[in-house]
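# Sequence isn't available, so here's the structure alone:
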C-alpha cells in the first residue's frame, strides 16, 4: 500500500517509524515531515491546508490511505474532502473532530450522555466569564473553547490568575480559539491519558499513558504541549479502564453515532482519576504528542492494519498487542519554550540508529546539508523502553547525554510518579 502521512512533529515521526515496519507498506510519503521522518519516508512539498492539492497528490501518486496526524486538518475537514473524492483517510470527520475543536461541544456531549466530567460554565463575553470566576473562586480552570496548540488551558490557583486568563482569551491571546471560554471546576486527583480506536460503532482499547505538561522539574513553570510521557500509566488499573470504557468512551461513541456524525479514528481521553472515580477532562481526536511516541514503542501489532480496521469498520474483528515493558519519552525543547526561542541552532549526536528499545523522534527539526537544525519549540523526543519505568528513564537520559545541543533543555524528572510507585 502507498500511504501519505500528514504532519511534521514527533507524533508523526513515531507514526512513520511504526508504519514503516508494516509488511503491507510499499511506499510512505509525508507532508511536510521533518528531518527525522525523512529517514523512513519521502517528504513532499505539499500545502496540506489546500485540500484540493492533497487530493491531486493522492490521485497522482495512487495513494491508498491518508493518515492525518495533527488536529487542525481534522477540524478543517480534510478527511471529509478526501473521502468525498474516493480516497481512504484515517481520522474523524469535521463534525466528529469537534470533540477536540470545541470544549463547549464536548461538554454538550457529556451532558447528553451523562458522562462524568467537571462542572462548568460557557461564556462569550468577558464580563459574564469574570462574574462567574468571582462567584466560584479559585482554584478554577479557564479554557479557550477552540484549538490553541495545547496552550489554551490555565489552571488558575488564585482569583487573580483566573481573571488574567479570562482577559487574555477575550483580548485575543489565542485568536479565534478564545472567542468563547469554558470555565470548569478544579478537579483533584491524578491525570492520565487513555487511547482507543473507533470505527464509528466499535471501540478498541489501545493503551494508557501519562503526560508532563509543566515546563520544568517538579511540575513547575508554564503549561506546554508536553515535556515527556510514559506508558503504561499505573494509576489506570484494569478495573478503572473497564469503568472508563463503560462510562466515558462507549457513551461518547454511541452519542455521536446517534447524532449521525460517527467517530472514526483515535479518541484520546484526558482523564482525572480522583476519589469519585475517573472524570473526563478533555478529548483529543488524534494521537497525543508526546504520548504517541511511547505508544508506538510498545505496540507489537501492525499499526497499518489497525488504522485500516478503523477506516473499514472492522475493529470488532481486530486486537492490539502490546509489549509488557514500559516506555518513556523525554522532550528536548529550545531554551525559552513555551515562550520565545531561537530557531536554526545545530544539533549533533543524532547519528545513532534507532532500535526497538531506544529511538530519537524528531519533533521540530530540518536538515541543512549534513547538519540537523532546530526548527521549533519542542525539537526532539528521546524515547526508550525498559522492564520498569525507572529503567526506561535511565536509558532515555543516557541517550540524551550523547546529544550535543547547548541551546536545548529538558526536564530531568520525567516518570517521577510511576517511579515513586515502583520504589
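That came in fine, so what should we check first? Just so it is clear, the model here is predicted, and its values are computed rather than measured.

# all contacts plus neighbour counts: C-alpha atoms, from now on.
OK.

# List the residues that contact the residue positioned nearest the centre of the chain.
Nearest residue to the geometric centre of the chain (Cα atoms, centre = their mean): residue 288, 1.7 Å. Residues counted as contacts of residue 288 (Cα atoms under 8 Å, 6 or more residues apart in numbering) are 11, 268.

# which residues are in contact with stretch 333-351?
215, 222-224, 360, 371-380, 402-405, 407-410.

# List only those of those flagged as buried.
The neighbour count (16 or more other Cα atoms under 10 Å) marks 215, 223-224, 360, 372-380, 403, 405, 407-410 as buried among the contacts of stretch 333-351.

# In this structure residue 272 contacts residue 186, no?
No. Using Cα atoms under 8 Å, residue 272 is not in contact with residue 186; the gap is 10.3 Å.

# if we can go back for a sec, out of the contacts of stretch 333-351, name the ones that lie in strands.
215, 222-223, 360, 371-374, 378-380, 408-409 (DSSP state E).

# all helices for the stretch 201-350 of the chain, in order.
Remark: helices assigned in the stretch 201-350 of the chain by DSSP state H, counting those that start in this stretch are 238-244, 250-258, 291-298, 303-312.

# and here's the other structure:
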C-alpha cells in the first residue's frame, strides 16, 4: 500500500521510521519531511498547512492511507478534504480537532460531558481577565485559546506575573491564537500523557508517556513544546489507566460522536494524577512530540493496520498492540535561544552515525545548507532516543550518544527522566 505521511518534525520522523518497517507498505511519501527522513521515503515539497496541496498530492500518488502528524494540517481541514476524495485519513476532521485547536472549546466540551478537569473561565478582554483573577488563587494557569506550538501556557506564581502574561497573550504574542485566554485552577499532582487510537465510536488505549515541558534542568525556565520524554511512565498505574479510560477517554469518544463530530485518529489526553483521580489538563488531536518518539520505539508490532483501521472507522477486529518490555527515553537537543529566539543555521556533525541497535536519532528541525551540511532550522532540532532495561540504562545510552554529536549551537537538559529515577531510588 501507498502511504502519505504529513509533517517535518521529530514526531513525523519517528512515525516514518515505524511505518517503513511495515510489510504492508510498498511506498512512503513524506510531505514535506526533513533530511533525516530521506532514507525512509520520497520527500514532497508540500507544506503541512497546505491542506489543498496535500489533498492533491494524495490523489496524485493514489494514497491508500494518509497519516497526519502536526496539528496545523488538521486545523486546516486536511481530513475533511481527504474524506471528500474518499481517501482514508488517520487524523480527525477540523471540527473534531477543536479538542486541541481551541482550549475554550475543549473546556466547554469537558464541562458539558461531566469529564473531570480544572475549573476555568474564558476571557476576551484584558479587563475581564484581570477581574477574573479575583476568583482564582495563585499559582494562576493561563492559556492562549488557540494553537501556539506548545508554548501558549503560563503558570504564574503571583498576580502581577499573571496580569503580565494575560497582557502579553491578548496583546498579540501568539497572534490570533491569543485572541482569547483561558484561566484555570491550578491542579496539584503529577502530569502524564495517555494516548488512544480512535475510530469514531471506539477507542483502544495505546500507552502512556511523561514529558518535560520546561526548558532547563530542574523544571526551570519557560514552557516549551517538550524537552524530553520517557515511556512507560510510572505515574500511569493500572488503576489510574482504568480510571482515565472510564472517566475521560470513553466519555470523550461518546460525547464527540453525540455532537456530530466523531473522532478518528489518535487522542492525546494530558492528565493530572490528583488525589481525586485523573483530570484532563489538555487534549491534543495528534501524537505528542516528543512522546510519539518513545512510543514508536517501544512498539513491537506493525502499527500500520491500526492506523488504517482508525481511518476506516473500525478498530474492533484488531489484536492488541504489543510493546517491548524496555524503557525508552528521548532527550531533545534544541537550538540555543529556544523557545523564544532559536538560532538557526549552525552546523551539526555526527548526528547520522551508527549509535547501535538501541539508539535512534530523529531529526526535528534540520535542513541542508548550500554545501550539503546538516544545519539547525528550528527550535527543537534533534531527538536522541534510547532503549534500556530500565530508565537508568536508557538514560545512560541516550546521553552517551549525545556526547558523540558535535553541535556547539545546541543545548539539552541533563535530567530527563528524573521523576522515574526518583521512584526507583
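Looks like it came in fine. The shown structure was predicted, so the numbers you read here are calculated from the model rather than taken from an experiment.

# With distance to residue 280 of structure 1 and mean neighbour count as new columns, can the helices of the stretch 201-350 of structure 1 be given to me in CSV?
Converted to CSV, those look like this (distance: least, Cα to Cα, whole Å; neighbours: other Cα atoms under 10 Å):
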stretch, distance to residue 280 of structure 1, mean neighbour count
helix 238-244, 9, 14
helix 250-258, 11, 18
helix 291-298, 17, 28
helix 303-312, 23, 20
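
# and of those helices, who's closest to residue 266 of structure 1?
For residue 266 of structure 1, the closest of the helices of the stretch 201-350 of structure 1 is helix 303-312, at 8.5 Å, according to Cα to Cα.

# tell me the average deviation of that closest one from structure 2 after fitting.
Mean deviation of helix 303-312 of structure 1 relative to structure 2 after superposition (mean Cα distance after the TM-score superposition for structure 1): 1.0 Å.

# tell me the angle that helix makes with helix 291-298.
Relative orientation of helix 303-312 of structure 1 versus helix 291-298 (axes from the mean of the first three to the mean of the last three Cα atoms, to 10 degrees): 120 degrees.

# And helix 303-312 of structure 1, what does it pack against?
helix 10-19, strand 89-90, strand 190-199, strand 264-274 (3 or more Cα pairs under 8 Å, 6 or more residues apart in numbering; DSSP states H and E).

# now what about it, what contacts it?
18-19, 22, 24-25, 88-91, 197-199, 264-265, 315, 318, 320.

# angle of that helix against strand 190-199?
70 degrees.

# Can you tell me the closest non-neighbouring residue to residue 359 of structure 1?
Spatial nearest neighbour of residue 359 of structure 1, chain neighbours left out: residue 383 (5.3 Å); criterion: Cα to Cα, 6 or more residues apart in numbering.

# Tell me which residue of structure 2 matches up with the one you found.
Using TM-score structural alignment to pair residues, one finds that residue 383 of structure 1 aligns to residue 385 in structure 2.

# Give the other helices and strands that the helix or strand hosting that match contacts.
In this assignment (DSSP states H and E), residue 385 of structure 2 forms part of strand 380-388. Applying 3+ Cα pairs under 8 Å, 6+ apart, one finds that strand 380-388 of structure 2 contacts helix 291-298, strand 327-335, strand 359-363, helix 391-402.

# Let's see that with 7 Å instead.
strand 327-335, strand 359-363, helix 391-402 (3 or more Cα pairs under 7 Å, 6 or more residues apart in numbering; DSSP states H and E).

# The residue nearest to the centre of structure 1 and residue 70 of structure 1, how far apart?
9 Å (Cα to Cα, to the nearest Å).

# Dump the helices and strands packed on helix 303-312 of structure 1 into a markdown table; add distance to residue 44 of structure 1 as well.
Listed next are those as a markdown table, based on distance: least, Cα to Cα, whole Å:
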| stretch | distance to residue 44 of structure 1 |
| --- | --- |
| helix 10-19 | 14 |
| strand 89-90 | 18 |
| strand 190-199 | 28 |
| strand 264-274 | 24 |
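
# Kindly reformat the ones you listed as CSV containing mean neighbour count and distance to residue 327 of structure 1.
Putting these into CSV (neighbours: other Cα atoms under 10 Å; distance: least, Cα to Cα, whole Å) gives the following:
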stretch, mean neighbour count, distance to residue 327 of structure 1
helix 10-19, 26, 13
strand 89-90, 28, 25
strand 190-199, 24, 14
strand 264-274, 23, 18
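
# Among these, which comes closest to residue 250 of structure 1?
The nearest among those, by Cα to Cα, is strand 190-199 at 9.8 Å.

# Need the residues that contact that closest one.
203-210, 233, 263-274, 310-311, 313, 315 (Cα atoms under 7 Å, 6 or more residues apart in numbering).

# go on, stretch 165-176 of structure 1?
126, 129-130, 142, 144, 148, 152, 154, 178-179.

# Export the residues you listed as TSV, with columns for secondary structure.
Below are those laid out as TSV (DSSP: H, G, I helix; E, B strand; the rest coil):
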residue	secondary structure
126	helix
129	helix
130	helix
142	strand
144	strand
148	coil
152	coil
154	strand
178	helix
179	coil
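
# Now the buried members of those.
126, 129-130, 142, 144, 148, 152, 154, 178-179.
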